[in-house]
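Peer 1: Return atomic coordinates for the entry below.
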Amino acid sequence: MQSVINTVKGTALGVAGYLTPVLKESKFRETGVLTPEEFVAAGDHLVHHCPTWQWAKGEEAKIRPYLPADKQFLITRNVPCYRRCKQIEYCEDKEKVIEDENDADGGWVDTHHYDNAGSPALEEKVCEMTLEAADTGDSDDGAADGGDDDEDEDDEGEAEDMEQFQESGLLDEVDPSTDLAQRTELKLKADKKQKQGEGDEIVRTRTYDLHITYDKYYQTPRLWLIGYDENRSLLTVEQMYEDVSQDHAKKTVTMESHPHLSGPSMASVHPCRHADVMKKIIETVTESGGEMGVHSCLIVFLKFVQTVIPTIEYDFTQNFSIN
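Peer 2: Below is the predicted model:
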């Protein structure tokens, strides 16, 4: 039902955007909106300071006449996403108060201290290490008790003569072809485990392509994203929503058609609140005695939309100056 509402709303806004006149006079400081010229200037500033972003033209039939033909929207590709949003959600069971005698407040809270607690893979590895130590008789006490003896034996023993070892024929007992076959078999088993989903310890990285367009109706930048799995296959809609803050999924972030490209729908951060947020930031900077230029607005924009997609690591821009 929500997807139907979003589709109808998107169509209506598309018509409204078509009928909305192009903003000619700057109102950035008063309302936080941009003219197309200001959007281009801010895009040039972003590309200059963060070369992973580039201008794109899009399809010839979808060129907007109020923007330069070769600067229709901004794009950055292959942005990594290592974790799902649910993995960084706050949970009381994972937090621990870290005591600090030098802190006047008595310490601080580590909200993900017990992130690995109860992990079957981790517990299994710990158990294996413990059992190996028990079977071989290795322990901290044994190391402490026999440490001097080991050092004495190392000092008194003679180094092995490698020529004599080679002449003894022991090296010939290892068949290189057999060793290679064993390693190949182990590799095939590991690959099979991974395909069956048993290799959970392997980090599978998703990547995203991000676009920034100019929204004529809201007169603000708008962020679009499309995701791929480790095989560069398109993520499903539900998979992409896994990488969006659950407070915004299917509400602030919806699947819509890209204004400059054909093809599958892309996830988009709805721009209805962008101008209000930008206005508040401008006011805060002004009250602090600074001044935020329109050229830096896209850098600021990327920072405040990070709360919507916190696990997609796209923001490598510099800190902006308020002076």
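
Peer 1: hey, let's count contacts and neighbours off CA atoms from now on
Peer 2: OK.

Peer 1: Quick one: end-to-end distance for stretch 236-246.
Peer 2: 16 Å (Cα to Cα, to the nearest Å).

Peer 1: tell me which residues in it are buried?
Peer 2: Residues of stretch 236-246 classed as buried: 240-246 (neighbour count, 16 or more other Cα atoms under 10 Å).

Peer 1: Equivalent analysis for stretch 2-11, please.
Peer 2: Result for stretch 2-11 [16+ other Cα under 10 Å]: buried residues 6-7, 10.

Peer 1: Ok, stretch 132-150 next?
Peer 2: For stretch 132-150, it's none, nothing buried (16+ other Cα under 10 Å).

Peer 1: what about stretch 51-68, distance to the chain center?
Peer 2: 25 Å (Cα atoms, centre = their mean, to the nearest Å).

Peer 1: just checking, which of the buried residues of stretch 2-11 belong to helices?
Peer 2: Counting by DSSP state H, the part of the buried residues of stretch 2-11 found in helices is 6-7, 10.

Peer 1: Make CSV out of those and add distance to Phe28.
Peer 2: Putting those into CSV (distance: Cα to Cα, whole Å) gives the following:
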residue, distance to Phe28
Asn6, 28
Thr7, 30
Gly10, 25
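
Peer 1: of those residues, closest to Val126?
Peer 2: When these are compared for distance to Val126 (Cα to Cα), Asn6 wins out at 49.1 Å.

Peer 1: Look up how far Gly14 lies from the closest one.
Peer 2: Asn6 is 12 Å from Gly14, by Cα to Cα.

Peer 1: how near is Cys50 to Leu74?
Peer 2: Here the distance between Cys50 and Leu74 works out to 12 Å (Cα to Cα).

Peer 1: who's more crowded, the two?
Peer 2: Taking other Cα atoms under 10 Å, Cys50 and Leu74 do not tie; Leu74 has more neighbours (22 against 16).

Peer 1: and Thr11, what is it in contact with?
Peer 2: By Cα atoms under 8 Å, 6 or more residues apart in numbering, no residues touch Thr11.

Peer 1: Could you also give me the structure for this second sequence? I'd like to compare it with the first:
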Amino acid sequence: MDNLVNQLKSTALSVGEMFTPVLKESKFKETGVLTPEEFVVAGDHLVHHCPTWQWSRAIDAKHTKEYLPENKQFLITKHVPCYRRCSQMHYDSNLEKIIKEDGDNGDAQDEWVDTHHFAPETTQKVEHADVVEKAPVSNADDDDDDDEGPPMDMDSFIASGGLEEEDPNRYIAPIAKPETQNSTSGDNIVRTRTYDLHITYDKYYQVPRLWLIGYDENKQLLKEEQMNEDFSEDHANKTITIENHPFLNIHMASIHPCRHAEVMKRLIEQLADNGKELGVHQYLLVFLKFVQAVIPTIEYDYTRSIQL
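Peer 2: Next up, the predicted model:
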């Protein structure tokens, strides 16, 4: 029954998107949403600073959205490592270190906590999965595919300062990579899951939307229950559901975008209260920061050195 309800709601949202007019006037500062043109600007900025992300075309003309450039339909990054399951994440105060950095004027110091500073590092090679064109078709077990769904865990993000500091990536803790021995060849290889991530523009909610598809250590597509092991328990089958990709003929896991504009609006207001301003071109850099709370073990964030 839950699967049927999810399918009906997904169909209803698709119909709603068809009748939703394309946003023409910028409402970024007022409501945290984007026009398609602003989405492209933000995407260009992401690609420029993070070359692991690239623009992609739709699979065919039928799936191409006329309100986006033909060669910039959605963003994609491939072979993103996921070294461990969410259940393996345990807090250890012995790994913490307080980091002090000089302020903008060189006279004051900023302090932040690196929660995995003393975690062991590895230098092993990573075996990545090859690209697989087809994904398994499945449906989420639980129904939370609407505005009543729980927000991403943003209260802690906001309370911790969010983007108050110039470098918001400091709130994303590095993840220790486990050491694994390849018993066959004797070489040191980290055999790990990998994910392909896509960012699309959701015309109905007028915000970016993140999609994921995973592969196991043997380069085989992960099943839905396996991918749920890599999602925050509070969001698997709730904020994250399996839906049809708008630009490809496949089903993928997706973080539902119903709360994205709300979170972005709060971050814009927080910055304004501190005399700072967030540019629309920075949207996706910030977006990738706050969705990390949903998929904490998927290491897609390569923006650590970027100052917003």
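
Peer 1: Can you give me the TM-score here?
Peer 2: The TM-score (TM-score structural alignment, normalised by the length of structure 2) is 0.68; 231 aligned residues with a Cα RMSD of 3.1 Å.

Peer 1: and Gln7 of structure 2, how far is that from Leu46 of structure 2?
Peer 2: Counting by Cα to Cα, the gap from Gln7 of structure 2 to Leu46 of structure 2 is 33 Å.

Peer 1: all helices of structure 2, in order?
Peer 2: Counting by DSSP H, the helices of structure 2 are 2-19, 28-31, 36-49, 155-159, 224-228, 260-273, 283-290.

Peer 1: quick one: the longest one to structure 1 mean distance?
Peer 2: Same thing as helix 2-19 of structure 2. For helix 2-19 of structure 2, the mean deviation from structure 1 after alignment is 1.6 Å (mean Cα distance after the TM-score superposition for structure 1).

Peer 1: Equivalent analysis for the shortest one, please.
Peer 2: Averaged over the aligned pairs, helix 28-31 of structure 2 sits 0.2 Å from structure 1 after superposition, using mean Cα distance after the TM-score superposition for structure 1.

Peer 1: what's that helix aligned against in structure 1?
Peer 2: The aligned range for helix 28-31 of structure 2 in structure 1 is 28-31, by TM-score structural alignment.

Peer 1: How many neighbouring residues does Ile240 of structure 2 have?
Peer 2: 27.

Peer 1: Name the nearest residue to the residue in structure 1 that it lines up against, sequence neighbours excluded.
Peer 2: Alignment note (TM-score structural alignment): Ile240 of structure 2 maps to Val253 of structure 1. Leaving aside its chain neighbours, Val253 of structure 1 sits nearest to Val269 (4.5 Å; criterion: Cα to Cα, 6 or more residues apart in numbering).

Peer 1: for that neighbour, what are its contacts?
Peer 2: For Val269 of structure 1, the contacting residues are 222-224, 252-254, 308, by Cα under 8 Å, 6+ apart.

Peer 1: at 7 Å what do you get?
Peer 2: For Val269 of structure 1, the contact set (Cα atoms under 7 Å, 6 or more residues apart in numbering) comprises 222-224, 252-254.

Peer 1: For stretch 191-208 of structure 2, grab the matching residue range in structure 1.
Peer 2: Counting by TM-score structural alignment, stretch 191-208 of structure 2 corresponds to residues 204-221.

Peer 1: So what does Tyr302 of structure 2 match up with in structure 1?
Peer 2: By TM-score structural alignment, Tyr302 of structure 2 lines up with Phe316.

Peer 1: again with Met252 of structure 2
Peer 2: Aligned by TM-score structural alignment, Met252 of structure 2 pairs with Met266 of structure 1.

Peer 1: still on that earlier bit, tell me how many other residues crowd the match of Tyr302 of structure 2.
Peer 2: 12.

Peer 1: measure the residue nearest to Val253 of structure 1 to Ser262 of structure 1 for me?
Peer 2: 18 Å.

Peer 1: counterpart of stretch 270-283 of structure 2 in structure 1, which residues?
Peer 2: Residue span in structure 1 matched to stretch 270-283 of structure 2, by TM-score structural alignment: 284-297.

Peer 1: That stretch: end-to-end distance?
Peer 2: End-to-end distance of stretch 284-297 of structure 1 (Cα to Cα): 14 Å.

Peer 1: Could you check how many residues crowd around Arg304 of structure 2?
Peer 2: Neighbourhood size, Arg304 of structure 2 [other Cα under 10 Å]: 14.

Peer 1: With adjacent residues omitted, what lies nearest to Leu13 of structure 2?
Peer 2: Once flanking residues are discounted, Leu13 of structure 2 sits nearest to Tyr204: 7.7 Å by Cα to Cα, 6+ apart.

Peer 1: For that neighbour, give its distance to Thr35 of structure 2.
Peer 2: 11 Å.

Peer 1: Next: Lys24 of structure 2.
Peer 2: Taking Cα to Cα, one finds Lys24 of structure 2 at 6 Å from Thr35 of structure 2.
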